[in-house]
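K.L.:
Below: sequence and its predicted model.
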Amino acid sequence: MKAIVHDTYGPPSALQLRDVDRPAVGDREVLVRVHAAGVDPGVLIFLEGRPYLVRLASGLRRPRVPVLGRDVAGVVTEVGARVTRFRPGDEVYGTCLRGSYAEFAATHERRLAGKPTNLTFAQAAAVPVSGMTALRAVRDTGQVRPGHRVLVIGASGGVGSQAVQIAKAYGATVTGVCAPTKTDFVRSLGADDVLDYSREEIDRDGPVYDVVIDTGGNRPLSLLRRALTPRGTLALVGGDWTRGRLLGGYGRQMFGAPLLSTVVGHRLRAVSAQERIEDLDELRALIESGALTPSVDRSFPLAETGDALRHFTDRHPAGKVVVAVTHPDD
């Protein structure tokens, strides 16, 4: 099968389209004929092996898993002997650990759910990683309730665009923070107000937000706290992974926020990195009800995955970037 492979850590130019063996399927695993795969910051982190802390999991000198990609949407073609949730022909979406930038990908059955019936494969591939992160930021970390005022920083990105819609579905009044070229897009997501970060800072209105969801990763905690009510919650999503070789921008989540939370009234929390079938099911329910619609900024063919990653980093897309996989018999 065709797959995007990297044998060494490096930039997108290190990627190669090669023929590799189709992955074997374990007893509790499913083989998916990939139709589309999403792009997220984690892909760039594992491609570059930076911040260096990630190499403890991915391989110190070279990547243990040469095929990139986590988000996946496609059709089940084979199931392991102990799989009970799926059968060949089922349309699914979810995540995989052994690479979705390929014609076929294997993953545990607990990492997949039925594809939302009202989405294309490309739209479905835009959901899993970013959607589950957004859901946890709103529901679990932020504990958003009807009547809450929520600020979403990075509201036009993959996580932020879904967090805006999920927070609205949970009954919040939402303000999105984005670039001036993305204000109309963020309003189209349902944001009640939009803050153009090139003209105004997030503390423009003072300490008025019950929850601040920060997907940008480049503002100091002191500034973020100035936008929170006295008992408000700051949900930190990821970090600026390009800053610093060892930890990147993740020092805030790992050290700064937990320590500061012990001496201030605000709840400063990192959004957990769990991936659960229950979250995929809740996202599907939100999507099929019309409360959540993933946005695809642009789709690239598998052979142009390097261009997809460059577009993701250089163009600040509105919504998600997707890699589309075609098969010879399509």
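P.N.:
Structure's in. What do you need?
K.L.:
Could you use CA atoms for every contact and neighbour count after this?
P.N.:
Fine.
K.L.:
Tell me the secondary structure at His35.
P.N.:
The local conformation at His35, judged by DSSP: H, G, I helix; E, B strand; the rest coil, is strand.
K.L.:
so what's it up against?
P.N.:
Val72, Ala73, Gly74, Val75, Glu103, Phe121, Ala122, Ala324, Val325, Thr326 (CA atoms under 8 Å, 6 or more residues apart in numbering).
K.L.:
Downstream of whichever strand or helix holds the fourth one, the next helix or strand is which one?
P.N.:
Here Val75, judged by DSSP states H and E, is contained in strand 71-79. Moving toward the C-terminus from strand 71-79, the first helix or strand encountered (DSSP H and E) is strand 91-95.
K.L.:
List the neighbours of that following strand that are in contact with it.
P.N.:
70-76, 107, 111-115, 124-125, 128-129, 280.
K.L.:
Out of the contacts of His35, which end up buried?
P.N.:
Buried by 16 or more other CA atoms under 10 Å: Val72, Ala73, Gly74, Val75, Glu103, Phe121, Ala122, Ala324, Val325, out of the contacts of His35.
K.L.:
Ignoring the adjacent residues along the chain, who's closest to the fourth one?
P.N.:
For Val75, the nearest residue in space outside its immediate sequence neighbours is Glu91; the separation is 4.5 Å by CA to CA, 6 or more residues apart in numbering.
K.L.:
Could you do the last one as well?
P.N.:
In space, and not counting its chain neighbours, Val325 is closest to His35: 4.9 Å by CA to CA, 6+ apart.
K.L.:
That neighbour and Val75: what is the separation?
P.N.:
Distance, His35 to Val75, using CA to CA, to the nearest Å: 8 Å.
K.L.:
How about the residue most central in space within the chain: what's its closest non-neighbour residue?
P.N.:
Central residue of the chain (CA atoms, centre = their mean): Ser130, 2.4 Å from the mean position. Excluding its sequence neighbours, the residue lying closest to Ser130 (CA to CA, 6+ apart) is Val159, at 4.6 Å.
K.L.:
Next one for the comparison:
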Amino acid sequence: MKAVVYKEYGAPEVLKIQEVVKPTPKENEVLIKVKASTVTTGDTRFRKADPFAIRFFNGIIKPKKQILGMFFSGDIVAIGTKVTKFKIGDKIFGSTGMSIFNAWAEFICIKEDATITSMPVKITYEEVASVIFGASTALHFLKKANLKKGDNILVYAASGAVGSAVVQIAKYYGANVTGVCSSKNFKFVKSLGADKVIDYTTEDFTKNDVKYEIIYDSIGKISYKKCKNSLTHSGLFVSNNAGLGDYLNLIWTSFLGKRKIVTGVSSDNLEKLTQIKKLLETKKITVPIDKTYPLDQIIQANYHVDSGHKKGNIAISFH
């Protein structure tokens, strides 16, 4: 089978499409013919080993796990002898997680009790594979922040995969949403449900005297220090990609003052996947896809993500 393999860290050119051995399901596993995947900033960080700490997980000199991709959709084509939850022909989507990766391959094996479930109706393979990263991250951090109906939330980088999901899910919870993006993405962010949109190239939201219960930085481009005066007295700065400075501030804010920092690492699980499926089926969220690339254009897809200017998600099609 074909898979995207990388044997050294670096630019997108380290990715090579190669023939590898097709996996065989164990007794508690299903074999999935992958129909679609996605390229996320998580994938590109592992590809580049940026931050350097990634090397402690995945090999100091070269990557241990050489096939990236965590999110996928596809069809079950074989099952292990003890599998009871799924059958051959089921259409499913899910996450392999950082401990496995392997979704940039034509076939993957995964345990039946892993983070997988049946696909929602009336949605494409590309859409459902692409939505997991942003929606799962948004659900995780908005829950940690205890977002409530009527809260004012500002979403920085509101047009990206995570930001676009935060805007939609925050609106679903009844918040008043302000999105921050470039002017070319105004209409897009408005279409997601944002009540107000700010162009970061012409307006500094930290100087407009507006206070927010939550400021959500979806790409790690701003900091608590810059934003703290734009928070309410007990407001929260949320970042799913916090820098060292924010982690240091997290320590002292945990003891001093009512303004706090919410950060860490989001993990995927079946509960969140099921919630995402429900949100899709009830049309509470949509899946904005900037561009869909065929598998043999995986390098171009990585460059698109590396540019930092994608609108929504990048999909990879295997069919």
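P.N.:
On my side now, so go ahead. Computed from a predicted model, the values in this text were never measured in an experiment.
K.L.:
that older thread, around the residue nearest to Val75 of the first structure, how many other residues sit close by?
P.N.:
21 (other CA atoms under 10 Å).
K.L.:
and it, what pairs with it in the second structure?
P.N.:
Alignment note (TM-score structural alignment): Glu91 of the first structure maps to Lys91 of the second structure.
K.L.:
Which helix or which strand is home to the residue nearest to the centre of the first structure?
P.N.:
Counting by DSSP H and E, Ser130 of the first structure is found in helix 128-135.
K.L.:
Give me the range in the second structure that that helix lines up against.
P.N.:
Aligning helix 128-135 of the first structure against the second structure (TM-score structural alignment) gives residues 132-139.
K.L.:
average gap between the matching stretch and the first structure?
P.N.:
Its aligned residues in the first structure lie a mean 1.1 Å from stretch 132-139 of the second structure after superposition (mean CA distance after the TM-score superposition for the first structure).
K.L.:
So what touches that stretch?
P.N.:
With contacts defined as CA under 8 Å, 6+ apart, stretch 132-139 of the second structure is touched by 40, 71, 94-95, 161-166, 169, 240, 266-268, 272-273, 276.
K.L.:
at 7 Å instead, please
P.N.:
Phe71, Ala161, Val162, Ala165, Val166, Ser266, Asp268, Lys272, Ile276 (CA atoms under 7 Å, 6 or more residues apart in numbering).
K.L.:
Narrow those residues to those in helices?
P.N.:
Ala161, Val162, Ala165, Val166, Lys272, Ile276 (DSSP state H).
K.L.:
Could I have the buried ones of the residues you listed as ChimeraX selection syntax?
P.N.:
Of those, the buried ones can be selected in ChimeraX as follows, counting by 16+ other CA under 10 Å:
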select :161,162,165,166,272,276
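K.L.:
got the ones in helices among the contacts of stretch 132-139 of the second structure as CSV, with distance to Asn176 of the second structure columns?
P.N.:
Shown next, in CSV, are those (distance: CA to CA, whole Å):
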residue, distance to Asn176 of the second structure
Ala161, 20
Val162, 18
Ala165, 15
Val166, 12
Lys272, 23
Ile276, 21
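K.L.:
Run through the helices of the second structure in chain order.
P.N.:
So, for the second structure - with DSSP H - the helices run 41-48, 54-58, 125-144, 161-172, 186-191, 224-227, 244-253, 270-281, 298-306.
K.L.:
from these, which stretch is densest packed?
P.N.:
When those are scored by mean count of other CA atoms under 10 Å, the highest mean neighbour count falls to helix 161-172 (a mean of 26).
K.L.:
That helix versus helix 125-144: what angle between them?
P.N.:
60 degrees (axes from the mean of the first three to the mean of the last three CA atoms, to 10 degrees).
K.L.:
and helix 161-172 of the second structure, what other elements does it pack with?
P.N.:
helix 125-144 (3 or more CA pairs under 7 Å, 6 or more residues apart in numbering; DSSP states H and E).
K.L.:
re the thing from before, for the helices of the second structure, give me TSV that also has distance to Val180 of the second structure.
P.N.:
Listed next are the helices of the second structure as TSV, based on distance: least, CA to CA, whole Å:
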stretch	distance to Val180 of the second structure
helix 41-48	19
helix 54-58	29
helix 125-144	16
helix 161-172	9
helix 186-191	9
helix 224-227	13
helix 244-253	20
helix 270-281	24
helix 298-306	19
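K.L.:
Quick check: end-to-end length of stretch 248-268 of the second structure?
P.N.:
End residues of stretch 248-268 of the second structure are separated by 26 Å (CA to CA).
K.L.:
Give me the buried positions along that stretch.
P.N.:
Neighbour counts over stretch 248-268 of the second structure (16+ other CA under 10 Å) mark Leu250, Arg259, Lys260, Ile261, Val262, Thr263, Asp268 as buried.
K.L.:
I'd like the residues you listed written out as JSON lines, with distance to Lys87 of the second structure added.
P.N.:
Below are these laid out as JSON lines (distance: CA to CA, whole Å):
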{"residue": "Leu250", "distance to Lys87 of the second structure": "47"}
{"residue": "Arg259", "distance to Lys87 of the second structure": "50"}
{"residue": "Lys260", "distance to Lys87 of the second structure": "47"}
{"residue": "Ile261", "distance to Lys87 of the second structure": "44"}
{"residue": "Val262", "distance to Lys87 of the second structure": "41"}
{"residue": "Thr263", "distance to Lys87 of the second structure": "39"}
{"residue": "Asp268", "distance to Lys87 of the second structure": "23"}
